[in-house]
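Enquirer: here you go, sequence then predicted model.
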Amino acid sequence: MQNNNPLHGITLQKVLEDLVAFYSFDTLAELININCFKSNPSIKSSLTFLRKSDWARKQVEDLYIKTLPKINKNNGK
């Protein structure tokens, strides 16, 4: 059962797009030290890397969960 999972039904692409919109790639690179955010970053290249790297994906998902209340507040939810 996924009811307690805040990421249930949210794609990795949506997570990444929301984080980039909220922080920008520059800030993401400071918060999560991975090259796909530092060197010529794009949503597409970051998704490719994150889908292959469970440790990096977990860091991105954890940051998203921590940031979600701020994202929702900014979106008027």
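Expert: It's in. Numbering: from 1, shown residues only.
Enquirer: CA only for contacts and neighbour counts going forward, please
Expert: Noted.
Enquirer: mind giving me the packing neighbours of the lengthiest helix in the chain?
Expert: The residue-count maximum for a helix in the chain (DSSP state H) belongs to helix 54-74. Secondary-structure packing of helix 54-74 (3 or more CA pairs under 8 Å, 6 or more residues apart in numbering; DSSP states H and E): helix 12-23, helix 43-52.
Enquirer: one more to weigh against that first structure:
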Amino acid sequence: MANEQPNNPLHGVTLEQVVVRLQAHYGWEKLATKININSFKNDPSVKSSLKFLRKTPWAREQVEQLYIDTFAS
């Protein structure tokens, strides 16, 4: 059962872990230039970003794709 999604680089990674790792790697300012969402630009925090991303599928897809492009290569 542990190998149900062996080719999925996001398997076992929470959205919070994705946001925290991207923020640590890029910082909020650069992250906001890569993905144009207000929760990265205006008073950014992990909590506000997670709240927005959980309600906005297109933004979540962009964040997850950036994570894959950055760390799964």
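Expert: Cool, the structure landed. Predicted model only: the values in this text are computed from it and were never measured.
Enquirer: who's in contact with the residue nearest the centre of the first structure?
Expert: For the first structure, Leu16 is the residue whose C-alpha lies nearest the centre (CA atoms, centre = their mean; 3.7 Å). The contact partners of Leu16 of the first structure, taken as CA atoms under 8 Å, 6 or more residues apart in numbering, are Ile43, Leu47, Val60.
Enquirer: for those residues, pick the one with the most neighbours.
Expert: In terms of neighbours by other CA atoms under 10 Å, the contacts of Leu16 of the first structure top out with Val60 at 20 neighbours.
Enquirer: looking for the alignment partner of that residue in the second structure.
Expert: Matched to the second structure by TM-score structural alignment, Val60 of the first structure sits across from Val63.
Enquirer: what about its match, distance to Glu4 of the second structure?
Expert: Val63 of the second structure is 23 Å from Glu4 of the second structure, where distance means CA to CA, to the nearest Å.
Enquirer: again, but for Pro57 of the second structure
Expert: 23 Å.
Enquirer: which one's more surrounded, those two?
Expert: Using other CA under 10 Å as the criterion, Pro57 of the second structure and Glu4 rank with Pro57 on top: 11 against 8.
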